[in-house]
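Novice: return a 3D structure for these sequence lines:
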Amino acid sequence: MKRKDYEKAIEPLYTELINLQRWIVETGQRVVVVFEGRDAAGKGGVIKAIEAKLNNRHVRTVALPKPNDRESTQWYFQRYASQLPSAGELVLFDRSWYNRAGVETVMGFCTEEQHDQFLSDCPVFERLITNDGLILLKYWLSVDQEEQEERFQERAEDPTKRWKLSPIDIKAREQYEAYGKARDTMLKSTHTEYAPWFVVDFNDQKRGRLNLIAHLLKHLPKRQPAAPAIELPTLTGKPMKERIPDGFLIEEAYSEAEKQDE
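Specialist: Sure thing, here's the model as predicted:
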């Protein structure tokens, strides 16, 4: 999808997301959206797109690192439960407790018994939190291996994106089929009416973002009306210039040569 077409299509979705956030804030809703999927599927990109125009005081992204020594001795869901939203908050999980159903089981970071226990416990955990009024939606971002490899190569070649490639990501490249089987088991065991799964094609990331955001808005159809227009009164007097104390203003760090290079 061309960039200009994407930018035109997403503008009305931004307005709807803002009105959705107003409903969440003004009615005290607690909303969690889980984003799972293969490495390089586009989880970070769609989360950034959702957050782009929202009030960051009421939206939060959770992307937890691997558990530390203390956390690894706790109840598995404990560190995730502590990140759940308060009233009026939207929380977006960039990977979640479903790590145990995916990377942990495929890469051997948990035992088969731990994996099976997770699949048994997870619907109970999600039933408890949704019974308490929390709204939970779960998205799996799907990408073909050929497209995934192209994105890996792009990350490897781009110095600004290399941080996205971890040693685990590189090892996991050979486990494409195993991840697919683990995903199917996860979907079968944890898709429920109160915490449903939705799969979105992300081979075209721009189109995938539009589809996911539009689906999210349809699944949470309540909105607050758009905020009324604000008419700013005319300033009294001439606009003033900023006065900065001597010695604090930095010199031009970005040279004209650099501007010309752009």
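Novice: for the rest of this, base every contact and every neighbour count on C-alpha atoms.
Specialist: Will do.
Novice: which stretches of this protein form helices?
Specialist: All helices of the chain, identified by DSSP state H, fall at 3-27, 43-51, 78-81, 103-106, 112-131, 145-157, 167-172, 176-190, 205-219, 256-261.
Novice: could you also give me the structure for this next sequence, so I can compare it with the first?
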Amino acid sequence: MSKLKRKDYEALLAPMQVELANTARWLQQAGKRLVVVFEGRDTAGKGGAIDAIRAHLNPRQCRVVALPKPTDREATQWYFQRYAEHLPAAGEIALFDRSWYNRAGVEKVMGFASDAQVAAFLRATPQFERQLVDDGILLFKYWLCCDQAEQEKRFAERVDNPLKGWKLSPIDLEARTRYRAYTEARETMLEATHTRHAPWTLVDFDDQKRGRLTLLRDLLDRLPDPRLDAPALALPPLRGKPAKERYGVLKPIPAFGR
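Specialist: Model prediction:
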């Protein structure tokens, strides 16, 4: 199947983004909390999928959570603690660009967590997620699938593109050589954490545009569709002539006392 052209992609995406804006209004009115977890290999397309969702939403309502390496202090906390701090309040959306599942993926494969820590995580995660769901959080977990040949193309593009160089790190380059180890870690994770209350959805992202559309359609279909109208707003006419604002470089402010 040929990859989706941008023009066709944008034509299919636009009505779904309108639908998503409507869903965001419902979340606010109903006081619901939405958490979407994005996981997958390096280059899978997590950032692009998140951007497609948040593009036309109020950033005060829809936040992206992309946490850096834990500090020394955070490393001594309850594992889920630093993620729990970023869970949404009523009416909010939290999009996790990677999540607590780091422990079952990169930390396991790269040796940043011990076997005992990973095993404890896999036992605790269904209980943690059960608490979130029982408290009323709408939780959706997506794994973005990318074949190794396609991943290699994307790594090469990042190397050659100065605007994407920041996406490459020494860990990314090391992970490139451990594709099968990541596959084994993923399968172990899915077996332990694919539950009735918090199931995983695996989406083909070899074609990232098709993948975004598939993911967004699935998310919208699993959320209520109340079809709320946007509030009617009207712009009254201005009184008088429109004002102008000055611009240009300001003169330096003299030092105090001179």
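Novice: re the thing from before, mind checking which of the helices of the first structure is nearest Leu92 of the first structure?
Specialist: For Leu92 of the first structure, the closest of the helices of the first structure is helix 43-51, at 7.1 Å, according to CA to CA.
Novice: related to what we said a few turns ago, turn the helices of the first structure into TSV, columns for mean neighbour count and distance to Glu242 of the first structure.
Specialist: TSV is the format used below for those (neighbours: other CA atoms under 10 Å; distance: least, CA to CA, whole Å):
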stretch	mean neighbour count	distance to Glu242 of the first structure
helix 3-27	16	32
helix 43-51	18	31
helix 78-81	13	45
helix 103-106	19	53
helix 112-131	15	50
helix 145-157	15	42
helix 167-172	12	49
helix 176-190	16	56
helix 205-219	17	41
helix 256-261	8	24
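Novice: what range in the first structure matches stretch 139-155 of the second structure?
Specialist: In the comparison with the first structure, stretch 139-155 of the second structure aligns to the range 136-152 (TM-score structural alignment).
Novice: residues contacting the residue mapped onto Tyr98 of the first structure from the second structure?
Specialist: In the second structure, the residue equivalent to Tyr98 of the first structure is Tyr101, according to TM-score structural alignment. Neighbour list for Tyr101 of the second structure: Glu39 [criterion: CA atoms under 8 Å, 6 or more residues apart in numbering].
Novice: before we move on, the earlier item: with distance to Glu231 of the first structure added, can I get the helices of the first structure in a markdown table?
Specialist: Below are the helices of the first structure laid out as a markdown table (distance: least, CA to CA, whole Å):
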| stretch | distance to Glu231 of the first structure |
| --- | --- |
| helix 3-27 | 19 |
| helix 43-51 | 26 |
| helix 78-81 | 43 |
| helix 103-106 | 52 |
| helix 112-131 | 41 |
| helix 145-157 | 46 |
| helix 167-172 | 51 |
| helix 176-190 | 50 |
| helix 205-219 | 29 |
| helix 256-261 | 37 |
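Novice: of all those, which lies closest to Val62 of the first structure?
Specialist: Closest to Val62 of the first structure of the helices of the first structure is helix 78-81 (CA to CA; 8.9 Å).
Novice: before we move on, the earlier item: how near is the match of Tyr98 of the first structure to Arg63 of the second structure?
Specialist: Going from Tyr101 of the second structure to Arg63 of the second structure by CA to CA, to the nearest Å gives 19 Å.
Novice: what does stretch 8-21 of the second structure correspond to over in the first structure?
Specialist: Against the first structure, stretch 8-21 of the second structure falls on residues 5-18 (TM-score structural alignment).
Novice: quick one: that stretch to the second structure mean distance?
Specialist: Aligned to the second structure and superposed, stretch 5-18 of the first structure gives a mean residue distance of 0.5 Å (mean CA distance after the TM-score superposition for the first structure).
Novice: what's in contact with that stretch?
Specialist: Contacts to stretch 5-18 of the first structure, defined as CA under 8 Å, 6+ apart, come from residues 50, 53-54, 206-207, 210, 213-214, 217, 223.
Novice: cool, and stretch 150-159 of the second structure?
Specialist: Contacts to stretch 150-159 of the second structure, defined as CA under 8 Å, 6+ apart, come from residues 42-44, 164-165, 167-168, 206.
Novice: one more: stretch 27-37 of the second structure?
Specialist: Here stretch 27-37 of the second structure makes contact (CA under 8 Å, 6+ apart) with 87-99, 136-142.
Novice: apply 7 Å and report the result again.
Specialist: For stretch 27-37 of the second structure, the external contacting residues (CA atoms under 7 Å, 6 or more residues apart in numbering) are 88-99, 137-142.
Novice: mind checking how far the residue nearest to Arg95 of the first structure when sequence neighbours are not counted is from Val124 of the first structure?
Specialist: Leaving out its chain neighbours, the residue that sits closest to Arg95 of the first structure by CA to CA, 6 or more residues apart in numbering is Glu36, at 5.2 Å. To Val124 of the first structure, Glu36 of the first structure is 19 Å away according to CA to CA.
Novice: quick one: closest of the helices of the first structure to Asp246 of the first structure.
Specialist: Closest approach to Asp246 of the first structure among these is made by helix 256-261 (24.4 Å; CA to CA).
Novice: contact partners for Leu187 of the first structure?
Specialist: Trp197.
Novice: alignment lookup: it to the second structure.
Specialist: So Leu187 of the first structure corresponds to Leu190, using TM-score structural alignment.
Novice: can you check Phe202 of the first structure too?
Specialist: In the second structure, Phe202 of the first structure lands on Phe205 (TM-score structural alignment).
Novice: so its match sits right up against Cys146, yeah?
Specialist: Yes: Phe205 of the second structure lies in contact with Cys146 (CA atoms under 7 Å); the separation is 5.5 Å.
Novice: overlap of the contact sets of the two?
Specialist: What both Phe205 of the second structure and Cys146 touch, as defined by CA under 7 Å, 6+ apart, is the set Ala44.
Novice: quick one, which of those two is more surrounded?
Specialist: Phe205 (24 against 21; other CA atoms under 10 Å).
Novice: returning to that earlier point: include distance to Met110 of the second structure when you put the contacts of stretch 150-159 of the second structure into TSV, please.
Specialist: Below are those laid out as TSV (distance: CA to CA, whole Å):
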residue	distance to Met110 of the second structure
Asp42	14
Thr43	17
Ala44	18
Lys164	23
Gly165	22
Lys167	18
Leu168	16
Asp206	24
